[in-house]
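>>> Whatever this is, show me its structure:
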Amino acid sequence: MVAGWFGGDGDDFRLIGTRCARCASVFFPREDTHCRNPGCAGGELREIPLSRHGRVWSYTDSRYRPPSPYVTDVELPWEPYALIAVELESERMVVLGQAVPGVTVADLAVGMEVEVVPGVLGEDAETTWTTWYWRPKEVRA
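Next up is the predicted model:
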């Protein structure tokens, strides 16, 4: 888990961003030092929960094992997964993330409604690596 990027459980699970108090720009991943909007002189950055829902903007599948800091068990065979770019409902910004396990690119379509849900990348005796997934509201037939 990357501290401060997401939190909550069930229907309260959210990605966490920041909003500039001066220009209202929203950032994810969160920004804690300065406003990234080049047209803004800067203002206080406030933590905000981001929309739970959005629409598929684009998608692809991952057919290779990504490099660190991605966590993967090199002892297990690589399993491809769908990667989705989602335009958030309220913020109108695009956030990238994996589809829930079992959803493939054949199940996705641009414009499809999805929601963010908690997920587990992997775990061992000492650590559980958590993340977020995008889950389609309806899987294509």
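>>> rest of the way, CA atoms for contacts and neighbours
OK.
>>> Could you measure from residue 128 over to residue 49?
Noted for residue 128: a distance of 23 Å to residue 49, by Cα to Cα, to the nearest Å.
>>> And residue 122, by the same measure?
Distance from residue 122 to residue 49, by Cα to Cα: 25 Å.
>>> in stretch 97-106, what counts as buried?
Using 16 or more other Cα atoms under 10 Å as the test for burial, stretch 97-106 gives 97-100, 103-105.
>>> Output those as TSV; include the columns secondary structure and distance to residue 71.
Formatted as TSV, these follow (DSSP: H, G, I helix; E, B strand; the rest coil; distance: Cα to Cα, whole Å):
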residue	secondary structure	distance to residue 71
97	strand	14
98	strand	13
99	strand	16
100	coil	16
103	coil	20
104	coil	20
105	helix	22
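>>> Go through the residues you listed and say which is closest to residue 9.
Nearest to residue 9 among these, counting by Cα to Cα, is residue 100 at 16.0 Å.
>>> three-state assignment of residue 11?
helix (DSSP: H, G, I helix; E, B strand; the rest coil).
>>> Mind listing what's buried along stretch 50-69?
50-59.
>>> actually stretch 27-45, sorry about that
Buried, per 16+ other Cα under 10 Å, within stretch 27-45: 27-28, 30-31, 35, 42, 45.
>>> End to end on it, go ahead and measure it.
Stretch 27-45 has an end-to-end distance of 10 Å (Cα to Cα).
>>> structure for this one too, so we can compare:
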Amino acid sequence: MVWRCRPVVPGWFTEGGDDGGFRLLGTRCTACSAVFFPREDVHCRNPGCRGGGELVEVPLSRRGRVWSYTDGRYRPPAPYVSDPAVPWEPYTLVAVELAAEALVVLGQAAPGVGIGDLAVGMEVEAVPGVLNEDAGTGTVWTTWHWRPVAA
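Take a look at the predicted model:
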């Protein structure tokens, strides 16, 4: 079977398979320089922006610092896929501050990273991840994960 990779939400991250080229994608207002993620393609969401400039796509910083984290002990809603017949395994959510963009981005930790592996202020990086694999259609749904940066 030939597997096809598809982003969970098109346009939110680069689709390059290697870690070196992977980046979250946001938008920046040309009038006020505010950066948005998820991306904004209609109008500037900054209430202080007077001009409402053009919104241009920008790659976000690959690395940031843990702002907060927690473990998810419940089955999440769609688009996450969860088979009720399979025992539930907790997952780790990480809120990461991207200083250059002045925003916090939420995402899952990379596989194998739990709350015991994280600390507020720790440096992490965005890496490609898999949300779900559908053997019936041969589709791999891709997303991003946060992974601690090796010291």
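>>> Would you give the TM-score for this superposition?
Between these two chains, after superposing, the TM-score reads 0.93 (TM-score structural alignment, normalised by the length of structure 1); 139 aligned residues with a Cα RMSD of 1.3 Å.
>>> still on that earlier bit, neighbour count winner among residue 128 and residue 49 of structure 1?
residue 49 (17 against 12; other Cα atoms under 10 Å).
>>> The more buried one maps to what in structure 2?
Here residue 49 of structure 1 is matched to residue 59 in structure 2, going by TM-score structural alignment.
>>> so where does the nearest residue to its match once chain neighbours are set aside fall, helix or strand?
Nearest residue to residue 59 of structure 2 in three dimensions, chain neighbours excluded: residue 25, at 4.6 Å (Cα to Cα, 6 or more residues apart in numbering). If you go by DSSP states H and E, residue 25 of structure 2 is part of strand 25-29.
>>> quick check: that strand aligns to which part of structure 1?
Against structure 1, strand 25-29 of structure 2 falls on residues 16-20 (TM-score structural alignment).
>>> same deal with stretch 81-94 of structure 2?
Taking TM-score structural alignment, stretch 81-94 of structure 2 hits residues 71-84 over in structure 1.
>>> Show me the contact partners of that stretch.
56-65, 96-99, 101, 103-105, 121-122, 129, 134 (Cα atoms under 8 Å, 6 or more residues apart in numbering).
>>> Could you find the closest non-adjacent residue to the counterpart of residue 108 of structure 2 in structure 1?
Counting by TM-score structural alignment, residue 108 of structure 2 lines up with residue 98 in structure 1. Spatial nearest neighbour of residue 98 of structure 1, chain neighbours left out: residue 83 (4.5 Å); criterion: Cα to Cα, 6+ apart.
>>> a strand runs through that neighbour, doesn't it?
Yes - judged by three-state DSSP, residue 83 of structure 1 forms part of a strand.
>>> wait, what's in contact with the residue nearest the centre of structure 1?
Among the residues of structure 1, the one closest to the centroid is residue 97, at 4.2 Å (Cα atoms, centre = their mean). By Cα under 8 Å, 6+ apart, residue 97 of structure 1 lies in contact with 83-86, 132-134.
>>> Just among those, which is most surrounded?
Within the contacts of residue 97 of structure 1, neighbour counts (other Cα under 10 Å) peak at residue 134, which reaches 29 neighbours.
>>> any idea how far that residue lies from residue 117 of structure 1?
Applying Cα to Cα to residue 134 of structure 1 and residue 117 of structure 1 gives a distance of 6 Å.
>>> go on, residue 67 of structure 1?
Residue 67 of structure 1 is 24 Å from residue 117 of structure 1, where distance means Cα to Cα.
>>> Residue 72 of structure 2 matches what in structure 1?
In structure 1, residue 72 of structure 2 lands on residue 62 (TM-score structural alignment).
>>> What range does stretch 109-124 of structure 1 cover in structure 2?
Using TM-score structural alignment, stretch 109-124 of structure 1 corresponds to residues 119-134 of structure 2.
>>> Relative to structure 1, what is the average displacement of whichever strand or helix holds residue 58 of structure 2?
Assigned by DSSP H and E, residue 58 of structure 2 belongs to strand 55-59. Superposing on structure 1 and averaging over aligned pairs (mean Cα distance after the TM-score superposition for structure 1), strand 55-59 of structure 2 comes out at 0.2 Å.
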